[in-house]
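[1] Requesting a structural model of the entry that follows:
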Amino acid sequence: MIGLVLAAGAGRRLRPYTDTLPKALVPVGPAGIEDGSDGLTVLDLTLANFAEIGLTEAGIIVGYRKEAVQERKAALEQKYGLKLTLIDNDKAEEWNNAYSLWCGRDALKDGVILANGDTVHPVSVEKTLLAARGDGKRIILALDTVKTLADEEMKVVADPATGVRRITKLMDPAEATGEYIGVTLIEGEAAADLADALRTTFERDPQLYYEDGYQELVDRGFRIDVAPIGEVDWVEIDNHDDLARGREIACRY
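    Take a look at the predicted model:
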């Protein structure tokens, strides 16, 4: 099993940082470290989690400002003891992340822990996913069942007997079992099915999310499971308020 990070996004709501950096390299260390060169980024935190659970390789799907990731690749490999492979998304500034994850379809064959490049979270999330493996589970989503949900969250309806039934932002929060936090364990035997569902999804609409690809799988009768993460502080960084929250959380890990 390897790690896989979606780090191709531009994150325009995080300007001016993202004028020169992809979203995954926006600094989440101390607020005084404004260029992120000597401080933590979301990518740093994710790679540290991968290393802590014993992974030795990771793929990083890059696109927008990919040269910034390339410049740091050797230093990140040395710091975290991971062999890193950069996977190019040639449409990162045009299409949404269903296509981005499809670009990593070859990596999926090894089995991956997938993490969004904008999610600050502790290693307990990865450990929860690993503990949930087995019993024929092929895809397991990290699910926050504690947080109070609103309109923007990626909401999930799941049943213990049948797994995920719906995953979408376009749902009444009261109907949801919880929020998908952007971290998934994908077994290698799910790779071909997931890649095909992702292709169907972005061919239908290039602006769809990879979570829409998960829904496509569910609609085809493929079971996707969830693993509740418990009382965990985490944040998806979309804007400057989220970034302030991410910095607050990151200093605890």
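[2] going forward, measure contacts and count neighbours with C-alpha atoms only.
    Will do.
[3] which residues in the protein form strands?
    For the chain, the strands defined by DSSP state E cover 2-7, 57-62, 83-88, 112-116, 119-120, 139-144, 155-159, 163-168, 178-186, 225-228, 235-236.
[4] any chance of these in JSON lines, plus mean neighbour count and distance to Leu194?
    What follows is these, written out as JSON lines (neighbours: other Cα atoms under 10 Å; distance: least, Cα to Cα, whole Å):
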{"stretch": "strand 2-7", "mean neighbour count": "27", "distance to Leu194": "15"}
{"stretch": "strand 57-62", "mean neighbour count": "24", "distance to Leu194": "17"}
{"stretch": "strand 83-88", "mean neighbour count": "19", "distance to Leu194": "18"}
{"stretch": "strand 112-116", "mean neighbour count": "24", "distance to Leu194": "12"}
{"stretch": "strand 119-120", "mean neighbour count": "26", "distance to Leu194": "22"}
{"stretch": "strand 139-144", "mean neighbour count": "25", "distance to Leu194": "9"}
{"stretch": "strand 155-159", "mean neighbour count": "20", "distance to Leu194": "18"}
{"stretch": "strand 163-168", "mean neighbour count": "20", "distance to Leu194": "15"}
{"stretch": "strand 178-186", "mean neighbour count": "24", "distance to Leu194": "9"}
{"stretch": "strand 225-228", "mean neighbour count": "22", "distance to Leu194": "14"}
{"stretch": "strand 235-236", "mean neighbour count": "19", "distance to Leu194": "23"}
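[5] Any chance of those strands in a markdown table with distance to Gly246 as columns?
    Converted to a markdown table, the strands of the chain look like this (distance: least, Cα to Cα, whole Å):
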| stretch | distance to Gly246 |
| --- | --- |
| strand 2-7 | 17 |
| strand 57-62 | 21 |
| strand 83-88 | 24 |
| strand 112-116 | 14 |
| strand 119-120 | 6 |
| strand 139-144 | 17 |
| strand 155-159 | 21 |
| strand 163-168 | 23 |
| strand 178-186 | 14 |
| strand 225-228 | 21 |
| strand 235-236 | 6 |
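[6] please give me the structure for this one as well, since I'd like to look at both together:
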Amino acid sequence: MIGLVLAAGAGRRLRPYTDTLPKALVPVGPEGDEEAKTILDLTLANFAEVGLTDIAVVVGYRKEAVYERKAELERTYGVNLTLIDNDKAEEWNNAYSLWCAREVLKQGALLANGDTVHPVSVEKSLLAARGQGRRIILALDTEKKLADEEMKVVVDPEQGVRRITKLMDPDTAGGEYIGLTLIEPEAAEPLADALRATFEKDPDLYYEDGYQELVDRGFKIDTASIGAVEWVEIDNHDDLAKGRDIACRY
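    Next up, the predicted model:
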């Protein structure tokens, strides 16, 4: 199994940081600290802690910044990085971005969005949930009070995920998908096919829409609760402030 990070996004709401950097390389340490850890640093550290040292990173917007840091990141975290270019990162949404990694998914992958600050306990929860025929496992926050922006999930105890979308009444959802997924090798080809169908239907769709496509085809997707942990998806400057507060605790 490998680690996989989606780090192709532009993150325009985080300007001026993202004028020159992809969102995954925005610092989440103290303001003005040039040595501060980035979102990508934290994710690589988590992967290394759970024994994932072969890691693929899908890059696109300002990808040269990731290429420049590749050797340094490998030395710092004791990992081997493979960078995968997304040639449509500024045009299409992340269903296509995950599809770009379809070959490495065949090894099995622990996927993390490149904008999620979270503790290593999330990776540990996903790895602990393996087995019993589970092929795709989503990390789910069942503690948070949900609103309109969250990626909401409806789960059936027997059938697994039934719906995953932002476009849902928060009161009907059982939790929020936080941007981390464990994908077993046998799920790679069905997932790649569902992702292709998704972005061919509409290139603006999310990879979570690809998960819904899988569910609609009868594929079971499971979930693992992350418990009461602090995490944040960093989309804007308010999120970044929260991310800095969280990052200094882990």
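[7] Can you tell me which of the strands of the first structure is nearest to Glu211 of the first structure?
    Taking Cα to Cα, strand 163-168 is the member of those nearest to Glu211 of the first structure, at 6.7 Å.
[8] how close does that closest one sit to the second structure?
    For strand 163-168 of the first structure, the mean deviation from the second structure after alignment is 0.1 Å (mean Cα distance after the TM-score superposition for the first structure).
[9] what angle do that strand and strand 155-159 make?
    160 degrees (axes from the mean of the first three to the mean of the last three Cα atoms, to 10 degrees).
[10] which bit of the second structure covers strand 163-168 of the first structure?
    The aligned range for strand 163-168 of the first structure in the second structure is 160-165, by TM-score structural alignment.
[11] What's the separation between the residue of the second structure most remote from its centre and Val26 of the second structure?
    The centre of the second structure is farthest from one residue, Gly32, which by Cα atoms, centre = their mean lies 26.4 Å away. Gly32 of the second structure is 12 Å from Val26 of the second structure, where distance means Cα to Cα, to the nearest Å.
[12] The second structure: helices as residue ranges?
    Here the second structure has its helices, by DSSP state H, at 39-49, 63-77, 94-99, 102-105, 121-128, 188-201, 207-216, 237-247.
[13] count of neighbours near Glu90 of the second structure?
    13 (other Cα atoms under 10 Å).
[14] what do we get in the first structure for it?
    So Glu90 of the second structure corresponds to Glu93, using TM-score structural alignment.
[15] Could you find the counterpart of Asp106 of the first structure in the second structure?
    That one, Asp106 of the first structure, aligns with Glu103 by TM-score structural alignment.
[16] Count the neighbours of that match for me.
    12.
[17] Please name the residues that touch the residue nearest the centre of the second structure.
    By Cα atoms, centre = their mean, the second structure has its centre lying nearest to Asn113, at 2.1 Å. Each residue near Asn113 of the second structure by Cα atoms under 8 Å, 6 or more residues apart in numbering is listed here: 5-7, 179-180.
[18] Out of the residues you listed, which are shared with the first structure?
    Comparing these with the first structure on both residues aligned by TM-score structural alignment, their matches' Cα atoms under 8 Å, the contacts found in both are 5-7, 179-180.
[19] one step back: looking at the alignment, what corresponds to the residue nearest to the centre of the second structure in the first structure?
    Counting by TM-score structural alignment, Asn113 of the second structure corresponds to Asn116 in the first structure.
[20] Tell me the one among the contacts of Asn113 of the second structure nearest to Gly78 of the second structure.
    Val5 (16.2 Å).
[21] can you tell me how far that closest one sits from Ala109 of the second structure?
    With Cα to Cα as the criterion, Val5 of the second structure and Ala109 of the second structure are 10 Å apart.
[22] Please apply the same query to Asp169 of the second structure.
    31 Å.
[23] for Leu52 of the second structure, same thing?
    In terms of Cα to Cα, Leu52 of the second structure sits 9 Å off from Ala109 of the second structure.
[24] Identify the contacts common to these two.
    With Cα under 8 Å, 6+ apart, Leu52 of the second structure and Ala109 have common neighbours 1-3.
[25] export those to JSON lines and tack on distance to Met151 of the second structure?
    Output for these, formatted as JSON lines (distance: Cα to Cα, whole Å):
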{"residue": "Met1", "distance to Met151 of the second structure": "26"}
{"residue": "Ile2", "distance to Met151 of the second structure": "24"}
{"residue": "Gly3", "distance to Met151 of the second structure": "22"}
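[26] show me what contacts Asp193 of the first structure?
    Leu217.
[27] which residue in the second structure lines up with it?
    Under TM-score structural alignment, Asp193 of the first structure pairs with Pro190 in the second structure.
[28] what does Gly54 of the first structure give?
    By TM-score structural alignment, Gly54 of the first structure lines up with Gly51.
[29] now do Tyr214 of the first structure
    That one, Tyr214 of the first structure, aligns with Tyr211 by TM-score structural alignment.
[30] unless I'm mixing things up, its match is touching Ala192, no?
    No. Look at Tyr211 of the second structure against Ala192 with Cα atoms under 8 Å: they stay out of range, at 10.1 Å.
[31] Mind listing the shared neighbours of the two?
    With Cα under 8 Å, 6+ apart, Tyr211 of the second structure and Ala192 have no common neighbours.
[32] who's more crowded, the two?
    Tyr211 (26 against 23).
[33] And the more buried one, how close does it get to Leu138 of the second structure?
    10 Å.
[34] Equivalent analysis for Val58 of the second structure, please.
    The value you get for Val58 of the second structure to Leu138 of the second structure, if Cα to Cα is used, is 19 Å.
[35] any idea what Gly230 of the first structure aligns with in the second structure?
    Using TM-score structural alignment, Gly230 of the first structure pairs with Gly227 in the second structure.
[36] okay, now Tyr96 of the second structure: neighbour count?
    Neighbours of Tyr96 of the second structure (other Cα under 10 Å): 27.
[37] ok, now which ones touch the closest residue to it other than its chain neighbours?
    Using Cα to Cα, 6 or more residues apart in numbering and skipping residues adjacent in sequence, the residue nearest Tyr96 of the second structure is Phe199, 6.0 Å away. Going by Cα under 8 Å, 6+ apart, Phe199 of the second structure touches 95-96, 205.
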